[in-house]
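Q: structural data only, the sequence is not supplied:
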């Protein structure tokens, strides 16, 4: 167990998060050399594999974050114990990374640790510190520089950075609203630290010949050519996704081409994703000389969670559809701007479109004659129907 409570540790998250499972720190050594620490909460030490808590989490596969409801994967008391919080001493699985000048990894180490976060920041607060660069908070500025350099290195290895805004469906005073979320540097550095944690964890498990669910992704197209061809289009990344293959999970380590990594596993959300919990358990057991799960057991868990996750995805989709119906039904505007992406079923009028006003990519029923893969704006009207999808007419 490594005591890292002396490090100035940062948590950056959204407002009122239910599960707080990641943080990072900067350590200076040998003068001005820099070591990035990434910390992930460690719930797996609180219960055993195949215990009632574990089996129940497995049956859920993940926490459900619905528009107006939260269903946790783990019991509330486990989440409260494992959550990282400001000034709370917490158990973690932590990785230290020393970078080369070009942003590649020179050396890494994974340990069981204790941390005591000093700051718990909203993304907006972190963004302000990054912009102002106060001397007393130089650590977060240095962390930003290291992580932006890492992103640039991955880009050179073929990584695709989907630089697009997002959205959130929210309920305020009983009204449904769509909030645009612009991607900031603080979002980018949190995302990059999580990607790096997944990468070094995959290296650790591979080098120690430990079974794990690796995530693999092969790009089945010339991504640079597509992005160049549609460089002026608001939907260039949506178009690219239509050409790229899907990622999949297997116990065989292969490249994750869209991340620009030789191998990759997801491990940064053990409080809300069951396979992340399993990855963490394999690391924890290896550190503590406890028997690891076999390849057959990992394959079995991948199959179980895959089926359940499909069910969860349908729950997400139907929940989103319910509130989007309410939003468009009550919206004062009579028409909405869309950019057409592609027909899913031309005969039935099912199309994938992008609403630029809301940064919303959506499957809808559409009655209109369109040109594919252009940046042309169409104005459509919401049509109340009993369809399984939102319906719009010209």
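A: Structure received. Source: prediction; values computed, not measured. Numbering: from 1, shown residues only.

Q: from here on, just use CA atoms for contacts and neighbour counts.
A: Will do.

Q: look at residue 177 and give its secondary structure.
A: Applying DSSP: H, G, I helix; E, B strand; the rest coil to residue 177 yields a three-state assignment of strand.

Q: now swap in residue 304 and tell me
A: helix.

Q: next, count neighbours for residue 151.
A: Neighbour count for residue 151, taken as other Cα atoms under 10 Å: 25.

Q: also this one, for the comparison:
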């Protein structure tokens, strides 16, 4: 004797081995035995053999039309076996009963299951709605298939044109459009980015990367609406100094300038003058909300997205010939050994004599020329004493660190002849030595300022946002902790308030400390243990990292474009570790598969085999070790 029963929603036919009141033990054709509940049994039968029942019943069920069964069946609840006898006109055999059960179960729109072997025909109105839904689904499946076929053939259906740009970052995975696109990806074995580029959704990888970034982080556009900025600092004392700023030619937000006076033969007074936008940006103001929403200016080759409105930048940038409010740090020191004798922080107005540019002066200003009093050096009366004191500052930090600072790496500026969103723009890589005098000079005075102002806040108990490095780990916090690689006892960011929100916040705190001294902690914008200051650290760190990653990806893209524009087929590189190398001619790090084991710093020659503008990489192989 055999049995047809349900197991997890499926029909199974097996031979009865033994029976009990509430269960049966059955044996499959393979000899496997199992125990089933009697409540799951549909019926027992003697013929045919269990392994032929279901195949025969499935073939017969395929000939039974659900709409005819629905018309033939009674309109109340019925048993499948009873309907089989009426339908076939005789006592049904096992195959016929099973076929009818399969046909009823396969047509849920026509028949609602009410229990084991029991069904009820769907009411006419419900049936019509269900059939309409089935037809709609069929048509949608056809449409989806048509779209997929078009995509695979390299054609973008008109219906997908308006949503295709959302497929990478904001796809509606329940939509037919996405399902068609996803199916095309699976068939082609291509990445979503490559398929969209091949379909012309974006004209080139550069446009794709820029537009995705802007859509995700600047959906309302990158330009701030026009704002009105009141004049600031007209009642401040005017500083009687000859100050100069030193920046790249592309810099329009002039945050800092330097001045120097020589009271006597062995004393100098250095002024580090920082733009003071915090005067116009009180905590919680509309300008503060703007700056906080961006946290930093976003940089990329040939373009940038300012943190602050342009009108505000123009009002506070230390542009040459203009009186501007500045937060100044004056350092009085001995010239022969660099010992600092006194410091003073003042809020004042300064007028920068000239905005000097690295790329225009760098070649004329060398360490040798500055050391030779007879050599002609531009702005020598300003540069030589600043350079002399900067060397003392650097030597003092080297002594704390226990070794000289490694400043011999070449960095690059990116200049574009053409729009930043045009991949055909000509890119120029301008090498810059980190240990060049102008670079070192500005860096030393910014380090000095950030160290001194960090100490000022700590001395008066005014909280600030510090950067520390201990045991190789760099982090931001409200604690004045040492920065080991810079070799200073404490360090804050405070010299770029037009470009970084942390510097802007710290400037407000420094202004309070400079004006109110020990009582500053009671009147500063952020009081001790202010929870919002802790929240700012995490928010800034996250967003600043995000902006940096985008800048790095854009610079990497333009490095690859530069290699292509130069037509280079071979390049020199230096091994960093294992298969990782840095090119000697561009700021690009890449991996070379199968690279032999070399010592760090080994110079090698590479053949360039191909470029991947989308993956931001180049394919190279080792030619020889040099």
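A: Structure received. Quick caveat: nothing in here was measured; it's all calculated off a predicted structure.

Q: centroid residue for structure 1?
A: For structure 1, the residue nearest the mean C-alpha position is residue 191 (6.9 Å; Cα atoms, centre = their mean).

Q: tell me which element the counterpart of that residue in structure 2 falls in.
A: Aligned by TM-score structural alignment, residue 191 of structure 1 pairs with residue 443 of structure 2. Using DSSP states H and E, the element containing residue 443 of structure 2 is helix 437-460.

Q: quick check: buried residues in that helix?
A: For helix 437-460 of structure 2, the neighbour count (16 or more other Cα atoms under 10 Å) marks 437-458, 460 as buried.

Q: one more: stretch 320-340 of structure 1?
A: 321, 323, 324, 325, 327, 328, 335, 336, 337, 338, 339, 340.

Q: can you find the partner of the fourth one in structure 2?
A: Residue 325 of structure 1 maps onto residue 560 in structure 2, with residues paired by TM-score structural alignment.

Q: then residue 60 of structure 1?
A: Aligned by TM-score structural alignment, residue 60 of structure 1 pairs with residue 294 of structure 2.

Q: how close does the residue nearest to its match when sequence neighbours are not counted sit to residue 362 of structure 2?
A: Nearest residue to residue 294 of structure 2, sequence neighbours excluded (Cα to Cα, 6 or more residues apart in numbering): residue 307, at 5.7 Å. Distance of residue 307 of structure 2 to residue 362 of structure 2, computed by Cα to Cα, to the nearest Å: 29 Å.

Q: could you list the residues in contact with stretch 265-283 of structure 1?
A: Residues outside stretch 265-283 of structure 1 that contact it (Cα atoms under 8 Å, 6 or more residues apart in numbering) are 19, 21-22, 40-45, 57-58, 61-63, 72-74, 79, 82, 93, 194, 197-199, 201-202, 205, 210-215, 292-293, 301-302, 305.

Q: what sits against the nearest residue to residue 89 of structure 1 once chain neighbours are set aside?
A: Excluding the flanking residues, the one nearest residue 89 of structure 1 by Cα to Cα, 6+ apart is residue 116, at 4.6 Å. Applying Cα under 8 Å, 6+ apart to residue 116 of structure 1 gives the contacts 4, 5, 6, 7, 9, 85, 86, 87, 88, 89, 90.

Q: those residues in strands, which ones?
A: Taking DSSP state E, the ones among these that sit in strands are 9, 90.

Q: between the contacts of residue 116 of structure 1, which has the most around it?
A: Within those, neighbour counts (other Cα under 10 Å) peak at residue 9, which reaches 25 neighbours.

Q: in structure 2, what residue corresponds to that residue?
A: Superposed on structure 2 with TM-score structural alignment, residue 9 of structure 1 falls opposite residue 243.

Q: how about that match: what's its closest non-neighbour residue?
A: With Cα to Cα, 6+ apart as the criterion, residue 243 of structure 2 has its nearest non-adjacent residue at 4.3 Å, and that residue is residue 259.

Q: aligned to the one you found, what sits in structure 1?
A: Aligned partner of residue 259 of structure 2 by TM-score structural alignment: residue 25.

Q: in three-state terms, label that match for me.
A: Assigned with three-state DSSP, residue 25 of structure 1 falls in the strand class.

Q: I figured it hits residue 36, correct?
A: Yes: under the criterion of Cα atoms under 8 Å, residue 25 of structure 1 makes contact with residue 36 at 6.1 Å.

Q: closest one of the contacts of residue 116 of structure 1 to residue 132 of structure 1?
A: Nearest to residue 132 of structure 1 among the contacts of residue 116 of structure 1, counting by Cα to Cα, is residue 9 at 19.1 Å.

Q: what about that closest one, distance to residue 384 of structure 1?
A: 51 Å.

Q: same question, residue 86 of structure 1
A: To residue 384 of structure 1, residue 86 of structure 1 is 48 Å away according to Cα to Cα.

Q: how close does residue 36 of structure 1 sit to residue 311 of structure 1?
A: Distance of residue 36 of structure 1 to residue 311 of structure 1, computed by Cα to Cα: 38 Å.

Q: with residue 4 of structure 1 instead?
A: As judged by Cα to Cα, residue 4 of structure 1 and residue 311 of structure 1 stand 40 Å apart.

Q: try residue 196 of structure 1
A: As judged by Cα to Cα, residue 196 of structure 1 and residue 311 of structure 1 stand 29 Å apart.

Q: equivalent analysis for residue 263 of structure 1, please.
A: 27 Å.

Q: those two: who's more crowded?
A: A direct count of neighbours by other Cα under 10 Å for residue 263 of structure 1 and residue 311 places residue 263 higher, at 23 against 14.

Q: map that one onto structure 2.
A: For residue 263 of structure 1, the aligned position in structure 2 is residue 490, judged by TM-score structural alignment.
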